[in-house]
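Student: Quick one, fold the following:
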Amino acid sequence: MKAAVLTDEQRLDWLQLIRCENIGPRSFHKLMLRHGSAAAALAALPALIRQGAGRKIAIASRDSCARELAAAQKLGARYIALGEPDYPQGLVHIDAPPPLICLRGDPGVFARPIVAVVGARNASGAGLAFTERLTRGFGAAGFAVVSGLARGIDSCAHKTALASGTIGVLAGGLDRPYPPENLGLIEAVATRGALLSEMPLGCEPRGRDFPRRNRLVSGLALGVVVVEAERRSGTLITARFAREQGRELFAVPGSPLDPRAEGTNDLLAEGAFMCRSAADVVDRLAPLARRGAASYGMLAEPGAGYIHEALWDEYDDDAPFVESQGAETRPIGIAAAPLAEKPAPAPIEQILGPTPLSVDELARVSGWTPAEIRMRLQELELEDRIERHSGDRVSLRQRP
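Tutor: Take a look at the predicted model:
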């Protein structure tokens, strides 16, 4: 598709069409291919509604969409349409690409090679320490890091990549940051990297919105690295999308004794590439990165993208991505919060696992002071819950 910039009126047309109830990405693209423009598709919707074909369609209020555009501008964000120069190339080639993304930050980060780093919310100290090392290595190699701004591995990857380039994808609207304790981090990502969502402003994230977000996280990247994941972890949804989108999939091996490594070890058994260091990933992705935007098209399965009408299902088949977005939004601004404001640290016993860690490593990844850690370790030792190792390292005792 030839890159072009929409006029203000065309952008409003696009937003109104995608905000219509039960019009999701697939329906949007099919309407565009059939009618040639968002304005023509909107004009055709009343007749389609009268025919009663497919799901019930409710046309979004144009005034509410105009207010959403104005609220985005007030927030310091803007809407970028598929086909415009700043639209991320990785998303162009996924199934049902978002017609519009709401972006706050610098779109220049999309021009860099991108790798996704995802993992457990209840991450171990070893997992967090490895994520720091991994992300620093990606930054040094010129890669930007994308993740989902969740607790644990995602947050660690974003924090480490702030200086080298990071992209955060939200499951709700940009004015509904989630999780709340990451407000400072989310603000930092928006200021020093890029923050994006396909959801309307004012939209609170729901459970079904997180898989939708995950497909964007994997779609933006040349490859996805899974650091820790239990077998029923939502992180494995991102891994599944990576495979479906033709992205390279990497997994960090972990102890068979740690449930947080069961999912990653399963991925390795199923053919994911082993990630022992940043070099394992960079060496495999570097040839793709050198090809630039064309590499995403090579990774995608034949026919993926925006090109052929046969790709898109019937109007009533946008599930699971869109059931109802609603026409009305109630935008608010993100209340600025300093990055220094952090959530309460996780318990030391939650951070520990079978892999021994030093007190200094625990202090760096946990948020507790060394003195607080030593005091808690004494309590855990009295409870026979930890094992001590050489080099002032400790691990969680594994019960038979």
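Student: contacts, neighbours, all on C-alpha from now
Tutor: Will do.
Student: can you give me the strands in the stretch 201-350 of the chain?
Tutor: 223-226, 248-251, 273-274 (DSSP state E, counting those that start in this stretch).
Student: Using CSV, lay out these together with distance to A116 and mean neighbour count.
Tutor: Formatted as CSV, these follow (distance: least, CA to CA, whole Å; neighbours: other CA atoms under 10 Å):
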stretch, distance to A116, mean neighbour count
strand 223-226, 5, 28
strand 248-251, 10, 26
strand 273-274, 14, 20
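Student: Put together JSON lines for the ones you listed, with distance to I101 on each row.
Tutor: As requested, the strands of the stretch 201-350 of the chain are exported to JSON lines (distance: least, CA to CA, whole Å):
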{"stretch": "strand 223-226", "distance to I101": "21"}
{"stretch": "strand 248-251", "distance to I101": "24"}
{"stretch": "strand 273-274", "distance to I101": "31"}
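Student: One more sequence to fold, the one below, so I can look at both together:
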Amino acid sequence: MTAAPLDQAERFARLRLARTDQVGPVAFSQLLSRYGSACRAVDALPGLIARGGSRASTLPSVDRIEAEIEAGARLGATLIVLGDAEYPAALAAVDPPPPVIWTRGRSGLLAREAVGVVGARIASAGGQRIARGLAEGLGQAGLAVVSGMARGIDAAAHLGALETGTVAVLGGGVDDVYPPEHADLYARLIDVGCVVSESAVGARAQARDFPRRNRIISGLSRGVVVVEAEIRSGSLITARLAAEQGRDVFAVPGSPLDPRSKGPNDLLRHGAILCEGVEDVLRAFHTLPGLGEPPADPFVIDSGDIEAQVLDRIAALLSPTPTPRDELARATGLPIQIVAAALLELSLCGRASLLPGGLATA
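Tutor: Predicted coordinates for the structure are as follows:
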């Protein structure tokens, strides 16, 4: 049964909730589950924040959200919020999915089965040739190619798949051309591909934005191929996120004498799928089931008001080490539904951070 389309008030409220301080994807999903709509969650949020120990609401103003929507309209960009029919099914299956994305170009590409191709910014000529040829072959096989528009392997992958369909995920806003020398590539992506961003229109990329960007690259993809990457590389973060999301991780092997081969070789050592060409990706996909529906969270319910003593008790048990909520339930003797609701309220006032998989930190 198809869900009813979101009305404009609910879509506006979802964008406003997504732009609220302390509301990341985990809290966003839990607030929707608890209140049934972003409109009701926005109304309840100031009280939740105050009850958690903070006096000031961090909701962005209506004017600020209207300005973002108007800026997107001037660009010809499309806003897609979680719950829209156009929201990519692969991304919706991520736990939890990004609350909102902006797109420019052919957003229909987001509905196609896709492969992420990522790697070193300072890539070898051979690595770039492999990435471009791999992307071209994947495109000819009917798959979209997703990457991050960075120098090196990312750019080569986009260029290889321009004719068949490629998606660039940006760290900054959907209008943030980074690096600047990729202005021509960006223009071609807008024309025949698609550009995606979770950030607000006009935002400039900062270091904290790239892990979120990498999470969307892997989330849009059925599998991720790492071509070249040093051991401490953002591409390996993308590979780790792909594994956590239940995606396939492929690695192109390389010479042990090249530091850029250490990342893929280490992935292979730990169970990644060997990728020497397009046929390795297609062979794996042929035997694997498609992505399922996003998992339901059985612990988020309308639990009513949480007493301040309960909030303080749970907050005292948190530390910088991620703690499972079922462990907190055992320690306090409280129902796990109450623990989940308390963690949500603590996160909204900055006393806790919610992580995927039911984990929380101080």
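Student: How close are the two chains, by TM-score?
Tutor: Superposed pair, TM-score by TM-score structural alignment, normalised by the length of structure 2: 0.81. Supporting alignment: 311 aligned residues with a CA RMSD of 2.2 Å.
Student: So for V5 of structure 1, which of the strands of the stretch 201-350 of structure 1 sits nearest?
Tutor: strand 223-226 (28.9 Å; CA to CA).
Student: what does the closest one contact?
Tutor: Contacts with strand 223-226 of structure 1, where a contact means CA atoms under 8 Å, 6 or more residues apart in numbering, come from 114-119, 218, 235, 239, 242, 247-252, 264, 275, 281, 285.
Student: do stretch 238-247 of structure 1 as well
Tutor: So stretch 238-247 of structure 1 is in contact with 94-95, 211, 214-215, 217-219, 221-224, 226, 248-249, 299-301, going by CA under 8 Å, 6+ apart.
Student: State which helix of structure 1 is the longest.
Tutor: helix 125-140 (DSSP state H).
Student: how big's the offset between whatever helix or strand I69 of structure 2 lives in and structure 1?
Tutor: Taking DSSP states H and E as the criterion, the element that holds I69 of structure 2 is helix 62-75. Superposing on structure 1 and averaging over aligned pairs (mean CA distance after the TM-score superposition for structure 1), helix 62-75 of structure 2 comes out at 0.9 Å.
Student: and that helix, what other elements does it pack with?
Tutor: Helices and strands touching helix 62-75 of structure 2, by 3 or more CA pairs under 8 Å, 6 or more residues apart in numbering; DSSP states H and E, are helix 8-18, strand 78-81.
Student: of all those, which lies closest to L110 of structure 2?
Tutor: The nearest among these, by CA to CA, is strand 78-81 at 11.3 Å.
Student: By how much does that closest one deviate from structure 1 on average?
Tutor: Compared with structure 1 after fitting, strand 78-81 of structure 2 deviates on average by 1.3 Å (mean CA distance after the TM-score superposition for structure 1).
Student: list the buried ones in the particular helix or strand that has L346 of structure 2 in it?
Tutor: L346 of structure 2 is part of helix 336-348, with elements assigned from DSSP H and E. Going by neighbour count (16 or more other CA atoms under 10 Å), the buried part of helix 336-348 of structure 2 is 336-348.
Student: out of those, who's nearest R132 of structure 2?
Tutor: Nearest member of the buried residues of helix 336-348 of structure 2 to R132 of structure 2, counting by CA to CA, is S347, at 42.9 Å.
Student: Spit out the contact partners of the closest one.
Tutor: Applying CA under 8 Å, 6+ apart, the residues near S347 of structure 2 are Q22, V23, A27, S353, L354.
Student: For burial, what's the neighbour tally of the residue mapped onto the first one from structure 1?
Tutor: In structure 1, the residue equivalent to Q22 of structure 2 is N22, according to TM-score structural alignment. N22 of structure 1: 25 surrounding residues under other CA atoms under 10 Å.
Student: got it, and G297 of structure 1?
Tutor: 18.
Student: what residue of structure 2 matches up with it?
Tutor: Counting by TM-score structural alignment, the partner of G297 of structure 1 is G292.
Student: Grab the nearest non-local neighbour of its match.
Tutor: A93 (6.7 Å; CA to CA, 6 or more residues apart in numbering).
Student: How much space separates that neighbour from E293 of structure 2?
Tutor: Distance, A93 of structure 2 to E293 of structure 2, using CA to CA, to the nearest Å: 6 Å.
Student: the more surrounded of these two?
Tutor: The residue with more neighbours, out of A93 of structure 2 and E293, is A93; 18 against 11, by other CA under 10 Å.
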